[in-house]
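Chemist: Sequence isn't available, so here's the structure alone:
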């Protein structure tokens, strides 16, 4: 199937499920409090089929992009008739619950979707849980321009004290093209600086140029390669090169290149200078003399030993209780990141280019849909649902949070805000969302064009 068609179908299904669950929350709460629901539709547009039960028309509509609930008297611009089963006739606390129920269902969906994912395969990378001690800084990268050096320990990032690598990566992800404050411990000296991550394609994480100290473990060893001839085995752990500690896979590659002859001075296939590679195998330290060979690697020349690296990420099958616990923890952490991003956008400490619109969401969803299992699609749907739930709670008219804000104001004033004022505020809110959506879609298209070129 055409990849673009897969993206369109996948995002339609995912957004359809998320919006349907959102509206189901409003529907259930409205029914509990006796609000007359005139229409509960799966999809938008022309009615295709359905049935009527009580006062409600349950229908399937033409466009399967979610659904909607129409409650009697819910439009704040309409003049209420005063009937007891109308939305505006209900006490404010009941209207608050009805408004809140939609976002709540999205949050519960996000939590629920991650549980079967984690019961099947919960990814655990021990590196992300470690303190943010820098092993490597890429030349000319944002990290290098910020003056960060190997062995620096980042003790504060964006207000987060003693961050792990996961916290650091999350903060850089929401600070594209905006300075991110860092505090560094450099051998007992406290250094303050700012790091500005830059965009690195439509689907890649922002370019930062930092690498953590991590285990450098060998995976596949090519037959008849210098590594095999030296006795290197899959699973061996690299400790040192010529007596210098190996900090991470990239550092090992750099150490090998640094002691070899210039790339342009020899022909491909020529043996280089022998290095002494210290590895750990079954708890014992071994010293192996390895002679790299000049080879072609991704269209560039490089001294290679013929062995690949493997990740220490493990995939666990968690029992239900642990899967639920991790889902709650991860959704809480993602929520803090989303709210932090909203705060940075408001204070202009983050760029609106950080946001992805329908095009970007479709690309991510389509990529997940093409995976061999449904687990990636569940994970993506969970994150989108959480985003929708939290963003709907923002105090912007037209959103559920705008209605909740009006209910809060009216509770303090002890009378309803005039229909004229509500109408003007809702019009302004609609215009704001329309402009925001236009800018986000424009960013999506620009990113797609840049990546394609």
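Modeler: Now that the structure is in, tell me what you want to look at. Everything numeric here is computed off the predicted structure, so don't read it as measured data.
Chemist: Only C-alpha atoms from now on, for both contacts and neighbour counts.
Modeler: Fine.
Chemist: what about the residue nearest to residue 101 when sequence neighbours are not counted, distance to residue 297?
Modeler: Once flanking residues are discounted, residue 101 sits nearest to residue 25: 4.8 Å by C-alpha to C-alpha, 6 or more residues apart in numbering. Separation of residue 25 from residue 297 (C-alpha to C-alpha, to the nearest Å) stands at 54 Å.
Chemist: what ranges do the strands span in the stretch 251-400 of the chain?
Modeler: 275-281, 284-290, 293-297, 300-304, 307-310, 314-316 (DSSP state E, counting those that start in this stretch).
Chemist: what secondary structure does residue 82 sit in?
Modeler: With DSSP: H, G, I helix; E, B strand; the rest coil as the basis, residue 82 sits in coil.
Chemist: Second structure for comparison follows:
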């Protein structure tokens, strides 16, 4: 059952991505010839108002086929009024951007929903004060509840930790002790640590440890919007940093995962609870959105680059260059997908 849920989730993510392309293309008067969830042979299909809606045999992707556009043969064009190639470069860019944007929008909606319904997390309650550290000198005590840091609301221990790390000066802390609301100011201490990539870094510490209490944390409407935006931004930034670390050699290419890993993660998450599953779906949706913006000709980002070139230079890229760049893009994309699948199979084999 969990495997079926995983494929349904992937199909939904693809559907939402392609829905972005579909809606903006329609808004600009481009005829959508096919809207398919999955690749390969069509299992179910129905034509409505000139568009064939289909579910295809391989549920690991999907596509929207626009009139005058062909990802396999980029030299195909159509001069009809309702053709993709007849539209201006800026309109084409908007159509291409819509897919990744919808993935990021979906992640934002999920994060906002999670913030409103509440998530179980570690509460910002101090469990231990370390000696000779800024917190001990500031008057903070065990069982104090941190409410605000430098004017920002603190909902859980993760937000507390992030607020300490990012500050570049003194911390003004508002906290609750029993029924009293108190305030103190302290200067964080720099110390060596490691980031999530295992690199040595210097970061702020104040010398407090969580008491480990778990509670359901909910956000109001305004705070949930901020939370959703920040989570979507942080997830996007982490993806870009991870790719940078792979190219710089900090992270091994063996860590690259493919569709088998994705299905496995979703399958495991679906066995826990809805909150865990939704959190993972949001992360995968951000991945799809960000990675599709990479300047690889087989992806939306590559096509956006071609249209930007046409917009700036006022001339189309030469057919020969377009053809070979597209072929190169597909080879690169298939190689990356192959690497991911190889790593997935290797991980399964050594378990």
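Modeler: Right, received. Where do you want to start? Please read all numbers here as calculations on a predicted model, not as lab measurements.
Chemist: For the strands of the stretch 251-400 of the first structure, give me CSV that also has distance to residue 124 of the first structure and mean neighbour count.
Modeler: CSV is the format used below for these (distance: least, C-alpha to C-alpha, whole Å; neighbours: other C-alpha atoms under 10 Å):
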stretch, distance to residue 124 of the first structure, mean neighbour count
strand 275-281, 22, 19
strand 284-290, 26, 16
strand 293-297, 30, 17
strand 300-304, 30, 18
strand 307-310, 14, 17
strand 314-316, 5, 12
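Chemist: Residue in the second structure paired with the residue nearest to residue 101 of the first structure?
Modeler: In the second structure, residue 25 of the first structure lines up with residue 20, judged by TM-score structural alignment.
Chemist: Over to residue 410 of the first structure?
Modeler: Per TM-score structural alignment, residue 410 of the first structure is aligned with residue 310.
Chemist: if we can go back for a sec, residue contacts, the residue nearest to residue 101 of the first structure?
Modeler: 98, 101-105 (C-alpha atoms under 8 Å, 6 or more residues apart in numbering).
Chemist: give me that answer again for 7 Å
Modeler: 101-102, 105 (C-alpha atoms under 7 Å, 6 or more residues apart in numbering).
Chemist: which residues of the stretch 1-150 of the first structure fall in strands?
Modeler: Using DSSP E, counting those that start in this stretch, strands in the stretch 1-150 of the first structure cover 37-53, 56-71, 122-124, 134-137.
Chemist: how about these, which one is nearest residue 156 of the first structure?
Modeler: Shortest separation from residue 156 of the first structure across the strands of the stretch 1-150 of the first structure is recorded for strand 134-137, at 13.3 Å, computed as C-alpha to C-alpha.
Chemist: Show me the helices in the second structure, by range?
Modeler: Along the second structure, the stretches classed as helices by DSSP state H are 2-27, 89-117, 134-138, 157-166, 221-248, 259-270, 274-291, 300-313, 319-349.
Chemist: could you dump those to JSON lines with distance to residue 148 of the second structure?
Modeler: Shown next, in JSON lines, are the helices of the second structure (distance: least, C-alpha to C-alpha, whole Å):
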{"stretch": "helix 2-27", "distance to residue 148 of the second structure": "36"}
{"stretch": "helix 89-117", "distance to residue 148 of the second structure": "18"}
{"stretch": "helix 134-138", "distance to residue 148 of the second structure": "15"}
{"stretch": "helix 157-166", "distance to residue 148 of the second structure": "9"}
{"stretch": "helix 221-248", "distance to residue 148 of the second structure": "13"}
{"stretch": "helix 259-270", "distance to residue 148 of the second structure": "32"}
{"stretch": "helix 274-291", "distance to residue 148 of the second structure": "25"}
{"stretch": "helix 300-313", "distance to residue 148 of the second structure": "40"}
{"stretch": "helix 319-349", "distance to residue 148 of the second structure": "43"}
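Chemist: For residue 74 of the second structure, find the nearest of those helices.
Modeler: Closest to residue 74 of the second structure of the helices of the second structure is helix 319-349 (C-alpha to C-alpha; 6.4 Å).
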